[in-house]
Structure formats: structure tokens, C-alpha cells
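Asks: Below are the sequence and a predicted model; questions follow.
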Amino acid sequence: MVNVCIVVLDAVRAANLSCYGHSRPTTPNIDSVADESVVFERAISPAPVTLDSTASLFTGLYPGDHRAGQRGTLDVDVPHLPELLADAGHETGAVTTNPFVTPGFGFDQGVDRFDAVEHRFERGMNVRKFFNEHKHLPSHRRYLSFLRASLDRNFLSHVGNGLQFRFELFGADDDNGATETTRAATRFFDDASEPWFLYAHYSEAHMKDVRHLYKLPRADRYRFVDEDRVDDVGVQQHPDGEYPADSMDVHERLYDGSIRYLDRHVGRLVDDLKERGEWDDTLFAITADHGECLGEYGAMGHGHLYEPGVRVPLVVKPPAEMDEDPGRRDGRVNTLGLYATVAELVGADADHAQVPSVFADHEHVLTQDYSGSWSWSRYGDDTAGQHALYVDDLKLIRQGESVELYDTTEEEFEAGPPLSDHPRREELVETMDAYLDSFDESTESIDRIDVDESASQRLEDLGYL
């Protein structure tokens, strides 16, 4: 029996890893793993947002069928990935820092040990929400109102959350949870009986509403850029209008620093498994839930179907018993195929999976975004779902009646403007229609989600509430 470890680097796009040709040395440890792995040059996430893409990885279903974002939870009648492993005799664990990938959103099904890393006082109020609701007041009155609202038995927790909100205090080792995630992962390795399965989710590359966008130790934050330059150009999370080229360059350098920091944690997991003598018997996959736009196409962050938002790394180190030779593969694949990959490895039934193993040919690749219909989220705006279909080197992006066709030949991003006239345009539109007709359109979006104060605070920090 083999072990399985899936490492997800939140909001990390493939183009910024050095093993994918990036000019800065962002991923020396991942590069070393890549040397003994299958590296998929053109891997696409099934969705450009965490909740839907991770739900796809856990179920083997496209977002169009599980509709986790609209339901507000992962609730479909198929075995979750950890359940497949548990039924095959694996001890299962999950360690996450993203508030979506938690038991509250239905991701604990089949997980023996779930560590959702926290960064605040559980009993304290959602301070960001409080101040947003009182932003119409003068500054001194906002603080006075906060103190008055804090005068109850949880006073110390309220004040602690206030200090964290204002000064970013009490964070774990001055990062966004990576240190504790790695500790929890190695504790799982200590305690688990072989064979085991671990899902580990890191969030340092996800933009936060804090100074300089990424929460990292100082040396890592400014690894690729001087602090003075960051202050001078005014890097922003949500710039108004077109992002100036200088700001975009500095922003990407900060982003690269976060990836380099994550790479160090991946290296620690790899070293730990090697020291235990378990590396050779472990399928070790490194990927991302989605990519990130840093000003390209006038887009910032994720929730976009352009290449920076959905093209992600996929590095799969096969176990010794698996008949897959290391090397680079340039065929396009959907990372949702990891579900079938793992199922085949352990001999589990995954007939419901809508995408084959990443080692199989993917004739078409589909990615979907329904976040505009998340009425419980600030993302929600009643817009039609967006879909992108890849066929050969063509990419069709569709939202309602709006259609854009791009050439993606050997490009990190879309090559040039949309193709206004192409002989295969109608063929791709018909293929897209066939996919969309196959999905269940009956799901109604909920108006609110019920999460505890901790999850609410973290979702708000990440811009979802």
C-alpha cells in the first residue's frame, strides 16, 4: 500500500514557479521534487475560486454539478476523496488554513483527523465586520463604540481580536498559518499508521487586506524587492483603474516572496518524509486551487478565467510501485483528475468522476466560475456563470451570450486579442453547450451561510464577506 499527500498552494499560478520557467528562484525545493516527478506544463484548475475548485478535487465532479458555492457547503451524494482512501485502509488527515476548506463547509467527510489552523480568539467578536458597520462614525466614536460593545465576559478576547485586526498581532510565527500547518502535518506523520492520506492547504500567497498584501516573515516578504520601493509605488489589493506597470512589478515581486516562503515549507514536508523512509512509497502531489491575476487584463486577484487565474502548477511524484516515468508533459489536463488518479492508485471505484486520471489524455478541459451567483458572498452580483473550454490550443470563454475565443499556443497567457473569426468557433460553442446541458441547473443559491465568528473573520479577511 502507498501513502498519498496532496499539497495545495492557495492562489499560486504556474507561471511564477521557477520549475515552470520563472526568472526568479521562487521554488528551489519544488524544483528538486520536479526532477523526480511528472510535471504537467499546462494544468488547469476546475474553478478560479477555492470553494468550488477544492470541492471538485474532493468529489471528482465539475462545479456545475456539485455547486458548493451556491449551496454554501459541499453536499453531494458521492464519496469524498478521503472516504475513498479510508475505505481502502488509509488513515486520513487534513490540515488547512483556508476557512472554506473546513468541517463547517463539509470537507471533513471521511477525515479521521482535521486540523483547521486558527489565528484569532475564538470567543471574540468579528472586529472587521464591527468597524465596517460603524465606518460612518468619526474615528474616536468608532473606537468608543467598540469598547462599549466589548464590555462583557469575553472582553479580553474582543480586545485581542481588535489588536490583531489593527496591528496584525498574535499571528502564528508571523505568517498566515504555514508554520502551524507544517507542524500539524508532521504531527500527523508521527501519529498515523501506514498507509495514510494527508491533504495540506497553505494560504500565504492569497492576498490579505494587510500592509503589503502578504503576511510573511520580513526577510521573505522583501526577498525580491526593497521595502522602500514597495512604499514608494503604492502597491494595492484593489487598485482603481489600470494598475501602473511599476506597481504591478513590485506586486509580483511580493507575490514571488510568498511563493518562496511556501516552497520552504514544502521542502520541510519532503525532508520529513525522506527522513522517515516513507518518500519512495508516497504519491506526493503539489498543485494550487486556482491561480492569480496581478493586473493582467485589468484583473486583480482570482475569480477570473484568464490564464493567470486558472493555469496552476501540477507536480506529481509517483510512488515506486506506480508505472509512470518522471518528466514533463505538455498536454493540457484538469487538476480535478487527481481524484481519479488517487482512486486508481488504491483500487477504489470512481465511476462517477467526470475527469479521468491526470495521466490519461484529456480531450477537453473545462473550468467554471459560479461565484457571481453566491448571494451570500460579496462576490455575488447576479451575473451568469462563466465557463472556459480548452480544445487543442484554442480556449473559449463564455458568459451568457458573450463569447471570446483565444489562441493559447505555447503562451503563459492568452496570445493576443480574441479571435473574431475562426473556422472552429462554432464547433467549440456546440461542445460547450453540450457540457452545460449535462449539468444540473436546479440548484438555488442560498442567501446566507452559518459559520462561527472565527470563520467569518477569516472569510472577511480574504474578501469573501
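Replies: The structure has been received and is ready for your questions.

Asks: from here on, contacts and neighbour counts on C-alpha atoms
Replies: Will do.

Asks: Okay, buried residues for the one helix or strand residue 197 maps to please.
Replies: Element membership for residue 197 (DSSP states H and E) is strand 196-202. For strand 196-202, burial by neighbour count (16 or more other C-alpha atoms under 10 Å) applies to 196, 197, 198, 199, 200, 201, 202.

Asks: Quick check: the farthest pair among those?
Replies: 196 and 202 (19.6 Å; C-alpha to C-alpha).

Asks: show me what contacts residue 27?
Replies: By C-alpha atoms under 8 Å, 6 or more residues apart in numbering, the contact set of residue 27 is 17, 18, 19, 259, 260, 263.

Asks: Including neighbour count, distance to residue 130 and secondary structure, could these go into a markdown table?
Replies: Shown next, in a markdown table, are those (neighbours: other C-alpha atoms under 10 Å; distance: C-alpha to C-alpha, whole Å; DSSP: H, G, I helix; E, B strand; the rest coil):
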| residue | neighbour count | distance to residue 130 | secondary structure |
| --- | --- | --- | --- |
| 17 | 24 | 38 | coil |
| 18 | 18 | 42 | helix |
| 19 | 24 | 44 | helix |
| 259 | 27 | 32 | helix |
| 260 | 27 | 35 | helix |
| 263 | 19 | 36 | helix |
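
Asks: May I see the residues you listed organised as a markdown table, with distance to residue 177 added?
Replies: Putting the contacts of residue 27 into a markdown table (distance: C-alpha to C-alpha, whole Å) gives the following:
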| residue | distance to residue 177 |
| --- | --- |
| 17 | 21 |
| 18 | 23 |
| 19 | 25 |
| 259 | 14 |
| 260 | 15 |
| 263 | 14 |
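
Asks: and which of these is nearest to residue 79?
Replies: residue 263 (31.2 Å).

Asks: For residue 283, see how far away the closest residue to that closest one other than its chain neighbours is.
Replies: Nearest residue to residue 263, sequence neighbours excluded (C-alpha to C-alpha, 6 or more residues apart in numbering): residue 27, at 5.4 Å. To residue 283, residue 27 is 20 Å away according to C-alpha to C-alpha, to the nearest Å.

Asks: contacting residues for residue 164?
Replies: 120, 170, 171.

Asks: One more: residue 11?
Replies: Residues in contact with residue 11, defined by C-alpha under 8 Å, 6+ apart, are 203, 205, 206, 288, 289, 290, 291, 292, 302.

Asks: same deal with residue 61?
Replies: Contacts of residue 61 (C-alpha under 8 Å, 6+ apart): 55, 336, 352, 353, 354, 355.

Asks: Show me those that map onto strands.
Replies: Applying DSSP state E to the contacts of residue 61, no entry is found in strands.

Asks: Only the buried subset of these, as a ChimeraX command please.
Replies: Here is the ChimeraX selection string for the buried members of the contacts of residue 61, based on 16+ other C-alpha under 10 Å:
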select :55,336,353,354,355
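
Asks: Comparison target, given below:
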Amino acid sequence: MVLFDTLSKRFLSTYGSNWTITPNFKRLEEKCVVFDNFYSGSLPCMPARREMHTGRYNFLHRGWGPLEPFDFSAIEELNQAGIYTHLVTDHSHYFEDGGATYHNRYDTWEGFRGQEGDRWVPRICSEPSLNKNLLNKQGMSAVQHYANRSRITSEEEMPSVRTINAGLEFLDHYKEEDNWFLQIECFDPHEPFYVPEKYREMYHNGASEDAYNWPAYRPVDNTVTCDKLDDLKKEYAALITMCDHHLGRILDFMDENKMWDDTMLIVNTDHGFLLGERGFMGKNYMPMYDEIVHIPFYIHDPRYVRRTGRRNALAQTIDIAPTLLEYFDVNIEDYQMDGTSLKPVIENDNKIHENILFGIHGSHINIYNGKYMLMKSPEKENQPLVSYTLMPTNIRGFYEKNTLEQGIMIKGNRFTNGIPCVKYPDKTYINPMQFGDLLFDLEADPMQENPLSDKAVMQEMCVKLKKEMEKVEAPEEEFIRVGLVK
């Protein structure tokens, strides 16, 4: 599995882009099934990875956090079935408080330092070299990133390139072996869009030192001109082209070693990104529009005659875990996953989901059935909001003391696999109420430009949403928060 972070499908030639340079993503069409309706479930980074392990939605029960002691992990299940698992990654969130239990599920792992605000290179903020305001981004992560760059002076030293190299080294050693799973996970093309000049020159000429390559998560205002947004998209495209180049090295290796005959390949991402579209930059505080949640997905399964072509059936990140387990003949009937194997879609484009859910904890709760998409807003104060966890951590720290003091031990349920856990009151920086409920007909309005005000359809989708939330045993507080009292 080759996993890129923040890879937007609208920047890939496979999905219709006519200006970005992505020949190797396009090349995947020759060997892979391409999914046209693949969606994120829980966002952003670590909630998505929890879904990849558990096959269950994360966002209804808690926000960003590690795998829980009560979680089922498909990776651990593969280990127990005799499948060797190895992770190579430069995604620094794995090694912070909010993600520190994922990489240890693999038999072995390799990590490469230096991406974004990875607390790696020692820095003293008074150093002049760290006070340059060149990255269009405020805060410690920007200062840290600039310090990290002092040790990254060539493409070969970039963490994502070192990650790809480590993955290729594993493949070279074990290409003749059976029963292994390799996850090559690159933080790129996540922002900042820091990329060698040779890729930037494919899109524009200009000094990289003052490039607009790290957008703050905020609405677009009059300080961000159309020219700046155009430059920002080019910087992002240049980084995607670098990812494409190194993806090509993996495809070359598979060609040269005839690995397509007996090796599954998945190429995927966790979510997309808004670069000025709809007046927003970012991925987390606005409604989860198509540009964010509708993501690219490629899979090559050597067992089937129909190994290429497009598939239209709805699928999601929650389907990855059961797909891996089914591929390795690991029994999945005993595990109540929200996802299901992609096998019926790959074989015959058969429907596996009537409805899918997606969202960010504390924001809209969203449902899509292939035609209508409802983004259900909280009512009034976005409360009550709770977290179910035995791991009370955020991205880089623990829950605040006053939150810990209010924790209540509750009985085990489906989400906790029967294990008692603690329910904590939660809060969020997100203000979804400013957008209200949003309803779209994506068949008639795929760009989501014309929200519907059809009361009958709204009622129908609310009924479906409540039913799906009940199916996954969402906390009672979530029903109250969005006005769907249980």
C-alpha cells in the first residue's frame, strides 16, 4: 500500500486534470481498478488511519487520537495469521502523543524525520535564520520546519524520498517471499509544499524563497490575490509531480520483477484539500466539500480477470481493513466492522454501501447515498460533545486537567468491543453552525454549487442518517447535538 497524505484527486490526470504532470498516476490505469466514488470517512490524518486499522468510523466517538487498547487492528490480525507487516513512513504524527500506538502494531517499522513541524532539529527561536517570515504560516510548526530544512539540502535527503527508498529496499529483499504486507507512507504532498526547483520549474519560474507554499487554514480574504492562489496551486502541483516521479520508481520495480502476477497494490490517500475553492484554504473547519472528502483510490488485485477499468460503486477508507484481511484469507466474520471487502466492486462493480457517513469530530455529521448528500449541522451551541477513550491525548499533548477531572467510566459497547472506557466532555475550535444544514443533489449538481431547500428530501436523508448512526451505535450526545434525538 502506497499512501500519500493530502492527495487531491482533481490534481491527477486520472481524474481529469489537464495541466498537472502526473504520468505515473495515469500509468496506474494500465494495471489497476480506478475508483470514481471513493470517500474519506473520519478526518483528518490520524482519524483516517484509525479507520484503516479498525474498519470502523472514528469521528462519531472521538477526534484525533491513537489506536485504543480496545481496538481491533487489521495489521495485528495479519501478524497473528502469519503475515509479516512492515511500515516505512515520514509521517511524524505517528510518533506524537496523538498517534503513538499505530506504528507499533507492525512487526517492524522505519521512520524518517523532518516533515512539516516534526519536533526534530533543535532550534532557538532567537536565531535570525529561524525568524524569517517566508512560509506564510505563523506558529511553532513554521519555525520548526525552517529548522528541519537546514538538514534537508537535496531531494535525496527529503523524508518522503528516503521513505520510498526504504520501501524499495524492502521489496528488493523480499520480492521472492510470500505472505507480507508493506505500507509505504509519505507525508507529501501535505503542506508545506516544499519541493526541489526542478519540479517547480515545470509549472513556473520564480524564487522559491518567497513562494506561497504554506496556506494558513482560514477563509480567503483580500490579502490573498488570484495570482497568489494560482501560485499556491502550482506549488502544490509541483510537489504532486515529485510524488508521481517516485511512485514511478515503485511501478518500475514491479514491472521489472513481474510482481503484478502475485502482488496486490493499493495507492490511496486520507483526504484532499481546499486551495481557495469555495473561498476556503484548508481541510478541517469548513464543511467537508467534495474537494476534501472525495478522494483517489487505485487497487490492483492479481486474483481477478477484470484488473483494470473504472468502478462507480460507493466505497470508503473503512473498506481497506476488511479488503486486506479477505485478500490474505483471514476470517473477518467475527469482527463487526463498518466497512466491507472491496472484492464485489473490483469483480463486478456491485454495490457494497447503501449509505456512507463521513466527518470531523464536533463538526457536521454527513451522509451520502450516491445521489443526495446531507451535511447535518449541530443546533445552537454544538453541545453536548463527548469523547469515548482510554487514551486521553490530542495531537501533541494530553487532555487538559479540568477535562480529565470530568471523565466518567461507562460500560463497554460495540465501539469499544465490549471494554469499559471513559467518557470525557469535549470541545472543538470548529464552528459548523455558521454554515447550517447543507443538502446537495450530486447527480444534478456535482460541484455542490446549489444547495437544496427541499423539505421532503431533507426529512428522508435525516431518517437515513439517524438509522446509520444507530447502526454504528453513535453516542446519544451526537443525536442530541445535531437535532436527531434518539
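Replies: Everything's here; your move. Quantities reported herein were computed from a predicted structural model and do not represent experimental measurements.

Asks: State the helix or strand in which residue 332 of the first structure lies.
Replies: Judged by DSSP H and E, residue 332 of the first structure forms part of strand 327-334.

Asks: mean deviation of the next helix or strand after that strand from the second structure?
Replies: Once strand 327-334 of the first structure ends, the next helix or strand along the chain (criterion: DSSP H and E) is helix 338-346. Aligned to the second structure and superposed, helix 338-346 of the first structure gives a mean residue distance of 1.4 Å (mean C-alpha distance after the TM-score superposition for the first structure).

Asks: Read off where helix 338-346 of the first structure ends up in the second structure.
Replies: Mapping helix 338-346 of the first structure onto the second structure (TM-score structural alignment) gives residues 320-328.

Asks: With stretch 79-86 of the first structure instead?
Replies: Per TM-score structural alignment, the counterpart of stretch 79-86 of the first structure in the second structure is residues 72-79.

Asks: Can you list the neighbours in contact with the matching stretch?
Replies: So stretch 72-79 of the second structure is in contact with 52-55, 84-85, 105-107, 321-322, 324-325, 328, 330, 417, going by C-alpha under 8 Å, 6+ apart.

Asks: Apply 7 Å and report the result again.
Replies: Residues outside stretch 72-79 of the second structure that contact it (C-alpha atoms under 7 Å, 6 or more residues apart in numbering) are 53, 54, 85, 105, 106, 321, 325.

Asks: Distance of residue 24 of the second structure relative to residue 332 of the second structure?
Replies: Between residue 24 of the second structure and residue 332 of the second structure the distance, using C-alpha to C-alpha, works out to 34 Å.

Asks: which of these two has more neighbours?
Replies: The residue with more neighbours, out of residue 24 of the second structure and residue 332, is residue 24; 22 against 17, by other C-alpha atoms under 10 Å.

Asks: host element of the residue mapped onto the more buried one from the first structure?
Replies: Aligned by TM-score structural alignment, residue 24 of the second structure pairs with residue 29 of the first structure. In the assignment (DSSP H and E), residue 29 of the first structure maps to helix 28-35.

Asks: Give me the mean deviation of that helix from the second structure.
Replies: On superposition with the second structure, the mean distance recorded for helix 28-35 of the first structure (mean C-alpha distance after the TM-score superposition for the first structure) is 1.4 Å.

Asks: Mind listing what's buried along that helix?
Replies: Under 16+ other C-alpha under 10 Å, the buried positions of helix 28-35 of the first structure are 28, 29, 30, 31, 33, 34.

Asks: is it true that the last one touches residue 314?
Replies: If I follow you right, that is residue 34 of the first structure. No. Under the criterion of C-alpha atoms under 7 Å, residue 34 of the first structure is not in contact with residue 314, lying 9.5 Å apart.

Asks: still on that earlier bit, name the member of the contacts of residue 164 of the first structure with the most neighbours.
Replies: Counting by other C-alpha under 10 Å, top hit in the contacts of residue 164 of the first structure: residue 120 with 25 neighbours.

Asks: Was I right to think that one contacts residue 163?
Replies: No. If you go by C-alpha under 7 Å, residue 120 of the first structure and residue 163 don't touch, sitting 10.2 Å apart.

Asks: contacting residues around stretch 242-261 of the second structure?
Replies: Contacts for stretch 242-261 of the second structure (C-alpha under 7 Å, 6+ apart): 22, 24, 25, 164, 168, 199, 302.

Asks: Greatest separation within those residues: which pair is it?
Replies: 199 and 302 (33.5 Å).

Asks: Run a quick neighbour tally on the equivalent of residue 451 of the second structure over in the first structure.
Replies: Under the alignment (TM-score structural alignment), residue 451 of the second structure pairs with residue 418 of the first structure. Neighbour count for residue 418 of the first structure, taken as other C-alpha under 10 Å: 15.

Asks: Which secondary structure state is assigned to residue 418 of the first structure?
Replies: coil (DSSP: H, G, I helix; E, B strand; the rest coil).

Asks: mind checking how far it is from residue 129 of the first structure?
Replies: 41 Å.

Asks: Same check on residue 289 of the first structure?
Replies: For residue 289 of the first structure, the distance to residue 129 of the first structure - C-alpha to C-alpha - is 27 Å.

Asks: who's more crowded, the two?
Replies: Legend: neighbour count by other C-alpha under 10 Å for residue 289 of the first structure and residue 129, higher for residue 289 (32 against 15).

Asks: What residues does the equivalent of the more buried one over in the second structure make contact with?
Replies: Using TM-score structural alignment, the equivalent of residue 289 of the first structure in the second structure is residue 270. By C-alpha under 7 Å, 6+ apart, the contact set of residue 270 of the second structure is 5, 6, 40, 45, 48.

Asks: Helices of the stretch 151-300 of the second structure, residue ranges please.
Replies: Secondary structure of the stretch 151-300 of the second structure (DSSP state H, counting those that start in this stretch): helices located at 159-174, 197-200, 226-256, 290-293.

Asks: Minimum distance to residue 212 of the second structure: which of those has it?
Replies: Counting by C-alpha to C-alpha, and looking across all of these, nearest comes helix 226-256 at 5.4 Å.

Asks: Find me the equivalent region of that closest one in the first structure.
Replies: So helix 226-256 of the second structure sits over residues 245-275 in the first structure, by TM-score structural alignment.

Asks: Next, the contact list for residue 443 of the second structure, please.
Replies: For residue 443 of the second structure, counting by C-alpha under 7 Å, 6+ apart, the contacting residues are residue 371.
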